[in-house]
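Engineer: sequence and predicted model, in that order:
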Amino acid sequence: MIETSQDGRVLTIEISRPEQLNALNAQVLREIQDTVEGTRHDTSVGCIVIRGSGERAFSAGADLDEIRGLPVEDAQAFIHAGQRTMSAIADSVVPVIAEVDGYALGGGFELMLACHLVVASSRSRFGLPEARIGCIPGFGGTQRLAMSVGKPAALLLMLGGERIDADRAWQIGLLSVPPLAPADAATEARRLAELIAAGSRRGTANILDAARPAFAAAALDHEAALAAISIASRDGQEGIISFAERRAPVFEREES
């Protein structure tokens, strides 16, 4: 589900599900987590690059086929697996760069948020569409997005569920460098990775530790519980099914 390669001190993780727009299922999440955590004691790695296979998506989000029909307990287990992967990236002692080309949506957007640097092509598109299908971001997005771009912009992205282009992503602070042509974005991600990897591994680890935002574990637990309830709810399942069927969802309307 993922492919890894190491060139010098740069380790590349490629999500290899192009036909599914590199959707994140339990196996992909586990493999990414294991690979990132495996670099903690591997001093041959000085930087990690995460990218998606193909030209259409970094990752279009959680694999909806995997969460369709899940009860609350199973949905929460899936959400916690995603949170563990994102926390492994965010807490990595080795800097992680997201190389985004194409869609970074939902869980894929949250994967990007967990990375320390983001380089994106000009054709990339970003968004958290969960609200449009009766769900919420559950892989740490409700916490990390506001820390990245501030509360007003974060809530607009989460509540509206609209996609933004790469120029807008740069304007609100989601990207580390301005958007580039696809080939140039890949070159820049590699250049930055080699630049970082050439430095002191202990020094970069200390910088990451000092700069790492702190938020209570309870906040992630609360997010996971609400995400699981949303997935298992009637509206959540209707949203997931309607998305697969390419139709507008019909949500329940509570009487006031």
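Structural biologist: Structure's in. What do you need?

Engineer: hey, let's count contacts and neighbours off CA atoms from now on
Structural biologist: Will do.

Engineer: for the stretch 101-250 of the chain, what spans make up the strands?
Structural biologist: All strands of the stretch 101-250 of the chain, identified by DSSP state E, counting those that start in this stretch, fall at 103-105, 117-120, 125-127, 164-165.

Engineer: any figure for the gap between residue 99 and residue 67?
Structural biologist: Distance of residue 99 to residue 67, given as C-alpha to C-alpha, to the nearest Å: 26 Å.

Engineer: neighbour count for these two, which is higher?
Structural biologist: Using other C-alpha atoms under 10 Å as the criterion, residue 99 and residue 67 rank with residue 99 on top: 27 against 20.

Engineer: return the residues in contact with the more buried one.
Structural biologist: Residues counted as contacts of residue 99 (C-alpha atoms under 8 Å, 6 or more residues apart in numbering) are 49-52, 58, 118-120, 185-186, 189.

Engineer: output those in TSV; the columns should cover distance to residue 223 and neighbour count.
Structural biologist: Shown next, in TSV, are those (distance: C-alpha to C-alpha, whole Å; neighbours: other C-alpha atoms under 10 Å):
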residue	distance to residue 223	neighbour count
49	27	24
50	25	22
51	26	24
52	26	29
58	24	33
118	24	23
119	27	28
120	27	32
185	33	21
186	33	18
189	31	23
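
Engineer: can you redo the residues you listed as JSON lines with distance to residue 130?
Structural biologist: Listed next are the contacts of residue 99 as JSON lines, based on distance: C-alpha to C-alpha, whole Å:
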{"residue": "49", "distance to residue 130": "26"}
{"residue": "50", "distance to residue 130": "23"}
{"residue": "51", "distance to residue 130": "22"}
{"residue": "52", "distance to residue 130": "21"}
{"residue": "58", "distance to residue 130": "17"}
{"residue": "118", "distance to residue 130": "22"}
{"residue": "119", "distance to residue 130": "24"}
{"residue": "120", "distance to residue 130": "22"}
{"residue": "185", "distance to residue 130": "28"}
{"residue": "186", "distance to residue 130": "29"}
{"residue": "189", "distance to residue 130": "29"}
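
Engineer: comparison target below:
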Amino acid sequence: MSYNNIKFEKDGVIGILTIDRPKALNALNTETVTELNDCVGKIENDPEVKVVIITGGGSKSFVAGADIVEMSTKNAVEGRFFGKIAQDTFTRIENLPQPVIAAVNGYALGGGCELACACDFRYASENAKFGQPEVGLGITPGFGGTQRLPRVVGRGYGKELIYTASMIDAEEAHRIGLVNKVVPQEQLMDEAKKTAKKIASNAKIAVQLAKAAINRGINCDVITGIAYEDEVFGLCFATEDQKEGMAAFVEKRKANFTDK
């Protein structure tokens, strides 16, 4: 896959998607978001990719936000269209069958924080900075931030970050639950890959069904969510990996999953 503003490569069963506009601090313009959407569409249909890591090119920024230069000239119709493209892309990332880890190096502001929140969980380098600065620019978060950020960190912290347009460091992001782990910058990708490999070593179908159940349950009442869990739990017993996993446990050996 060849793009102007992003890169995608495979490291075994791990797909690494890099927003690669370092001179613009990886800011999201229309072309970048369109490329991202195209790439994600290919990833979701790639059986070789078991886990995805999303990161930013260069050492300063994950994604510093949407491209303000491009946005500054838009009218209401154009602004809404731009927001819809990004919302659809981030929702597609959220709903990828594969687990997605955000490896956040440097700035994750505005659209960058929203992109990170669309991933399943986040690892941050010590120099990471998070925030939703939109109200300081006369707009609201428009790429899912008003919905996903409060779901990740809770209403109180989410509202405070959005209303104040404050920027927080990696340690504070870890304290409020926005990121799972903070590591030195030079260790960030190794740590994300280590976790990705651990995920990939498990039964692929079971991992993907677990993700689907979690995502479905978060957006409905608990009784409906549990009913969906019951369905995917039952489906697992139709897989070869369930038979192999349980046989390996009984026989005290390592399971050899075949993703079937």
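Structural biologist: It's in. This one's a predicted model, so the numbers in the text were calculated from it and none came from an experiment.

Engineer: compare the strands of the stretch 101-250 of the first structure and give me the one nearest residue 9 of the first structure.
Structural biologist: strand 117-120 (17.0 Å; C-alpha to C-alpha).

Engineer: what about residue 70 of the first structure, how many residues nearby?
Structural biologist: Residue 70 of the first structure, neighbours per other C-alpha under 10 Å, totals 17.

Engineer: mind checking what it lines up with in the second structure?
Structural biologist: Using TM-score structural alignment, the partner of residue 70 of the first structure in the second structure is residue 74.

Engineer: doesn't its match lie inside a helix?
Structural biologist: No. Per DSSP: H, G, I helix; E, B strand; the rest coil, residue 74 of the second structure lies outside any helix segment and is coil.

Engineer: now it: how far from residue 67 of the second structure?
Structural biologist: Distance of residue 74 of the second structure to residue 67 of the second structure, computed by C-alpha to C-alpha: 12 Å.

Engineer: how about residue 97 of the second structure?
Structural biologist: Applying C-alpha to C-alpha, the value for residue 97 of the second structure to residue 67 of the second structure is 29 Å.

Engineer: residue 139 of the second structure now?
Structural biologist: 13 Å.

Engineer: one more: residue 20 of the second structure?
Structural biologist: From residue 20 of the second structure to residue 67 of the second structure the distance is 14 Å (C-alpha to C-alpha).

Engineer: burial count for the equivalent of residue 136 of the second structure over in the first structure?
Structural biologist: Correspondence of residue 136 of the second structure to the first structure, assessed by TM-score structural alignment: residue 132. Look at residue 132 of the first structure: counted by other C-alpha under 10 Å, it has 19 neighbours.

Engineer: kindly report the same for residue 119 of the second structure.
Structural biologist: There are 22 residues near residue 119 of the second structure, going by other C-alpha under 10 Å.

Engineer: not counting its neighbours along the chain, what's nearest it?
Structural biologist: Counting by C-alpha to C-alpha, 6 or more residues apart in numbering, residue 119 of the second structure lies nearest to residue 100, which is 5.2 Å off, once chain neighbours are set aside.

Engineer: from residue 148 of the second structure, how far off is that neighbour?
Structural biologist: Distance of residue 100 of the second structure to residue 148 of the second structure, given as C-alpha to C-alpha: 15 Å.

Engineer: which one's more surrounded, the two?
Structural biologist: Legend: neighbour count by other C-alpha under 10 Å for residue 100 of the second structure and residue 148, higher for residue 100 (25 against 18).

Engineer: identify the residue of the first structure aligned to that one.
Structural biologist: Residue 100 of the second structure maps onto residue 96 in the first structure when the alignment is built from TM-score structural alignment.

Engineer: tell me who's in contact with that match.
Structural biologist: Counting by C-alpha under 8 Å, 6+ apart, residue 96 of the first structure touches 47-50, 89, 115-117.

Engineer: what about residue 46 of the second structure, distance to residue 248 of the second structure?
Structural biologist: Residue 46 of the second structure sits 28 Å away from residue 248 of the second structure when distances are taken as C-alpha to C-alpha.

Engineer: tell me the buried residues in the strand or helix carrying residue 247 of the second structure?
Structural biologist: For residue 247 of the second structure, the element it lies in under DSSP states H and E is helix 240-250. Residues of helix 240-250 of the second structure classed as buried: 241-242, 244-245 (neighbour count, 16 or more other C-alpha atoms under 10 Å).

Engineer: which bit of the first structure covers it?
Structural biologist: Going by TM-score structural alignment: helix 240-250 of the second structure matches no residues.

Engineer: quick one on the thing from earlier: tell me how far the nearest residue in space to the match of residue 136 of the second structure that is not next to it in sequence lies from residue 137 of the first structure.
Structural biologist: Excluding the flanking residues, the one nearest residue 132 of the first structure by C-alpha to C-alpha, 6+ apart is residue 161, at 6.0 Å. Residue 161 of the first structure is 10 Å from residue 137 of the first structure, where distance means C-alpha to C-alpha.

Engineer: how about residue 48 of the first structure?
Structural biologist: Counting by C-alpha to C-alpha, the gap from residue 48 of the first structure to residue 137 of the first structure is 25 Å.

Engineer: check the secondary structure at residue 10 of the second structure for me.
Structural biologist: Assignment for residue 10 of the second structure (three-state DSSP): strand.

Engineer: show me the contacts for the alignment partner in the first structure of it.
Structural biologist: Aligning on TM-score structural alignment places residue 10 of the second structure opposite residue 6 in the first structure. Contact analysis of residue 6 of the first structure by C-alpha under 8 Å, 6+ apart lists residue 12.

Engineer: ok, residue 6 of the first structure to residue 13 of the first structure distance?
Structural biologist: 9 Å.
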